[in-house]
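Participant: Take this sequence and fold it.
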Amino acid sequence: MASKCMILLALLVPLLNAQTFNQPGYPGFGLGARFGGGQVVPQQDLQAQEDIRVPSAPRQRNGGQSRNPAPTAPTRAPVIPKTSFMDRFSSKLYAKIAPAQAGSNFVYSPVSVHSILALIYGTSFGKTRRELKSAGEFVDDQIDVAMIFEKLIKFRSDLGNVELKMATKLYHNQLKGGAYPGFPEFSQFYFNTADEAVDMTRAKDTSEKINFWVSDSTDGKIRNLAAPSDITEQTEALLVNAIYFKGRWENEFATMDTQPSNFKHSDGRISSVAMMYNDDVYSLADIPELGASALGLNYRDSNISMLILLPKQVNGLRALEAQLADPQFDLNRIAARLQRQNVLVRLPKFRIEFDQDMTQPLKQMDVQEMFGPKSQIKTMLNDRVRVEKILQKAFIDVNEAGTEAAAASYAKFVPLSLPAKSPEFTADHPFVFAIRTPTSVLFIGHVEHPTPLTASPEGAGRGRQRSFSSRQ
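Facilitator: Model (predicted):
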């Protein structure tokens, strides 16, 4: 059972003396980025930019019209690559983040970062666009990309046992003028983005307003995302994305079966952790090429599952993670090898709170131009901007049944005749986990320090934490 949520904050600042673009183009913002000042791109570079279609705001599907009537959205089906471009992006980003988190727990949401980049991709041109296309594994048609993310972002599951919701809000500087024509409708339709004008000169009030929305969107799990120091008079906009997930296991663990058990750390230490236990039908596979075993745990009433990759060697996490960047080991291909069978599962409880500046990992993926003075991004305020930084804060809590149902009573019945001995999956050393759908990775991370049996719920299993306000 797991409860997870993630927030991404994007800050945008206009390029110094930026000219207003006369050519049609469509603006967008992504998860947690801030944009800052820079140089003006020469006029000849603007004339040489490739064509950009304005992603006209479609008419509302309920028959009503948008505030600024525009041509309807394309009705053709989006072109989706044969292999999951979302999985490929997730694997590349994980390979850049994981090495720096050796020895600690961490979790982040690839789909949250990806959706922000997709929105920015739709507003970009020139080298900026080409870099985003390559890093994001996007198809060339920006409308196709927007349509794919529309389907994902607008999916909501609230069936009692599983809840999944994504929301994005754009806070723009009220002193910077009105929105670029069609932008509010486009961002709302494809990326579920609401917008609000705020006073960036009142940093404390604005940060409190943002943090209230963040807390409300994540059921109170994430607070204090934005600090007053993140906001200046030059901040053009802040794009905030939240994803929240809570699910009940298809096969729950009985709280009475959770016992203290040894967990072997990569450095040779051994600690006592709260180990859950269940003998039931799960999905299992041996992946000898990775030197690992894979376990799939389904969430009830949904196509969402947790995939756990457990290295066969106690200190094998680093080697396992290094191989995950290889396309042949994308999570879809690993999941396809899982076989349903009775499995005796031992899995430690874990809880992680983690924040990550995504700027450097993205630069390592050759996304350079949008962070620099030659950024080629149009915004909703008719100015070119550069991305100053992209920040994310995430939370995950995995236990027997779920956050609200942890204290519920549970009875398990077994057959009178004993079945054949089940294969075992015992996660008693560091492992990788991912919460995923068949097409996208919602959350991914690794566990090196599960919940100690005596730890308080608030402090157990936390990863490295850094204050955004300390970043310059």
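
Participant: C-alpha from now on. contacts and neighbour counts both.
Facilitator: OK.

Participant: Helices of the protein, start to end?
Facilitator: Using DSSP state H, the helices of the chain run over 43-47, 85-97, 110-121, 126-136, 142-153, 183-191, 203-217, 317-323, 331-336, 359-364.

Participant: any chance of the ones you listed in JSON lines, with distance to Asn161 and mean neighbour count too?
Facilitator: Below are those laid out as JSON lines (distance: least, Cα to Cα, whole Å; neighbours: other Cα atoms under 10 Å):
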{"stretch": "helix 43-47", "distance to Asn161": "51", "mean neighbour count": "11"}
{"stretch": "helix 85-97", "distance to Asn161": "26", "mean neighbour count": "22"}
{"stretch": "helix 110-121", "distance to Asn161": "22", "mean neighbour count": "25"}
{"stretch": "helix 126-136", "distance to Asn161": "32", "mean neighbour count": "20"}
{"stretch": "helix 142-153", "distance to Asn161": "19", "mean neighbour count": "19"}
{"stretch": "helix 183-191", "distance to Asn161": "25", "mean neighbour count": "24"}
{"stretch": "helix 203-217", "distance to Asn161": "18", "mean neighbour count": "18"}
{"stretch": "helix 317-323", "distance to Asn161": "31", "mean neighbour count": "18"}
{"stretch": "helix 331-336", "distance to Asn161": "22", "mean neighbour count": "17"}
{"stretch": "helix 359-364", "distance to Asn161": "35", "mean neighbour count": "17"}
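
Participant: before we go on, could you also do this sequence so I can check it against the first one:
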Amino acid sequence: MALLLQSETDFGLSLLRQQNLSESLVFSPLSIALALSLVHVAANGETRNEIREALVRGATDEQFEQHFANISAALLAAEKGTQVNIANHVFSKSGFSIKQSYLDAVKKLYNAGASSLDFSDKEASAEAINKFVRENTGDHIKKIISADSIKEDLVAVLTNALYFKADWLNKFKKESTFKREFFSSEDSKREIDFLHASMVHRSYAENDQFQVLSLPYKDETFALTIFLPKTRFGLADALKSIDSATIQHLLSNVSDTFVNVRIPKWKIETELGLNEALQSIGIKKAFSGDADLGNLADGVFVSAVTHKALIEVDEDGTKAAAATTVSISLKSAMFPIDEPIEFRADHPFLFVLSKDNHPLFVGLHH
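Facilitator: Next up is the predicted model:
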């Protein structure tokens, strides 16, 4: 179990390090992993091994499948007003035959539905995929694919949508929200709304690099954890050296502490193309002319992986949503003390939204 948590955290950190670390962003390692697990079922040989190793190092194919099936089930069992929705779907080009054994397998493992679309009607096809994403993200992600990305050689779009909405276990009082300065860099600051809670007991930990505040939701298996660098503009450096073991250690070692909390009220939306990032963490074959996705169809490869995510944090709780699409194309087209501890998140920090310490969303607030 610890191994799996560490692998997932590694995957999230590796993807994070591929991004521009000097601006706000959010993504869902889990949504990306679930979309890639649909590719894992399609893949054989080295193509399959690379996906498995990048996501869950050291696991067997069966453990990999069991792991993502289990996480999905655990998330969908959220309670106490915490809403989680996960949906997987295979959209294929009408007239192109995807192996029935593939569709049966993704249905059984990941509850993935399937439908065929007339890709020659690009507008209608894009709208069908976008509608699926809207419906499964509480209308938060309105568009993941554009009509012009539906090219001649596209045969399938594997899609994952993930939505999370929950109230804090301890809500922030609206009358305690004030504008204060947030310092994004030495020479850049702005006034934003901050949520405040004074002289309260909250889950807290620290090490030499970070102050860590974990805020649980009503279903306390879910939490938002803020990793605030002790060095004011030290986030980029801290991210270079922090590893998944440290993150998991901090997540599991928070304890009830007397604190003053000041964190931003925030909303971040990010859109990422992941082809390069995924290749640089070892998923290479799937994107190449040597791709073996033979369980889905012969002569195809992954032409694009796109991801969109958003998170909104306010007095009452959090809403977060993500969608990931994997485009499959024909190969022909290649390319504690008495004083409360001050937790004042007024400079850039890392955040992780987790379920039982499994990272669902990861991001930076600048």
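
Participant: Overlay the chains and give the TM-score.
Facilitator: Scored against TM-score structural alignment, normalised by the length of the second structure, the superposed chains reach a TM-score of 0.89; 347 aligned residues with a Cα RMSD of 2.0 Å.

Participant: Ser305 of the first structure: which of the helices of the first structure is closest?
Facilitator: Ser305 of the first structure sits nearest to helix 331-336 of all the helices of the first structure, at 10.0 Å, using Cα to Cα.

Participant: Make JSON lines from the helices of the first structure and add distance to Thr255 of the first structure to it.
Facilitator: Converted to JSON lines, the helices of the first structure look like this (distance: least, Cα to Cα, whole Å):
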{"stretch": "helix 43-47", "distance to Thr255 of the first structure": "62"}
{"stretch": "helix 85-97", "distance to Thr255 of the first structure": "32"}
{"stretch": "helix 110-121", "distance to Thr255 of the first structure": "31"}
{"stretch": "helix 126-136", "distance to Thr255 of the first structure": "41"}
{"stretch": "helix 142-153", "distance to Thr255 of the first structure": "34"}
{"stretch": "helix 183-191", "distance to Thr255 of the first structure": "39"}
{"stretch": "helix 203-217", "distance to Thr255 of the first structure": "29"}
{"stretch": "helix 317-323", "distance to Thr255 of the first structure": "28"}
{"stretch": "helix 331-336", "distance to Thr255 of the first structure": "28"}
{"stretch": "helix 359-364", "distance to Thr255 of the first structure": "39"}
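
Participant: Of these, which is nearest Ala197 of the first structure?
Facilitator: Going by Cα to Cα, the one of these nearest Ala197 of the first structure is helix 203-217, 10.0 Å.

Participant: So which residues of the stretch 201-350 of the second structure form strands?
Facilitator: Taking DSSP state E, counting those that start in this stretch as the criterion, the stretch 201-350 of the second structure contains strands spanning 210-216, 222-229, 255-264, 266-273, 300-313, 317-330, 341-344, 349-355.

Participant: okay, these in CSV with distance to Ile247 of the second structure next?
Facilitator: Compiled in CSV, the strands of the stretch 201-350 of the second structure are given as follows (distance: least, Cα to Cα, whole Å):
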stretch, distance to Ile247 of the second structure
strand 210-216, 10
strand 222-229, 9
strand 255-264, 15
strand 266-273, 22
strand 300-313, 20
strand 317-330, 21
strand 341-344, 18
strand 349-355, 9
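
Participant: Need those in TSV (columns: mean neighbour count).
Facilitator: Listed next are the strands of the stretch 201-350 of the second structure as TSV, based on neighbours: other Cα atoms under 10 Å:
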stretch	mean neighbour count
strand 210-216	23
strand 222-229	25
strand 255-264	20
strand 266-273	16
strand 300-313	23
strand 317-330	26
strand 341-344	16
strand 349-355	23
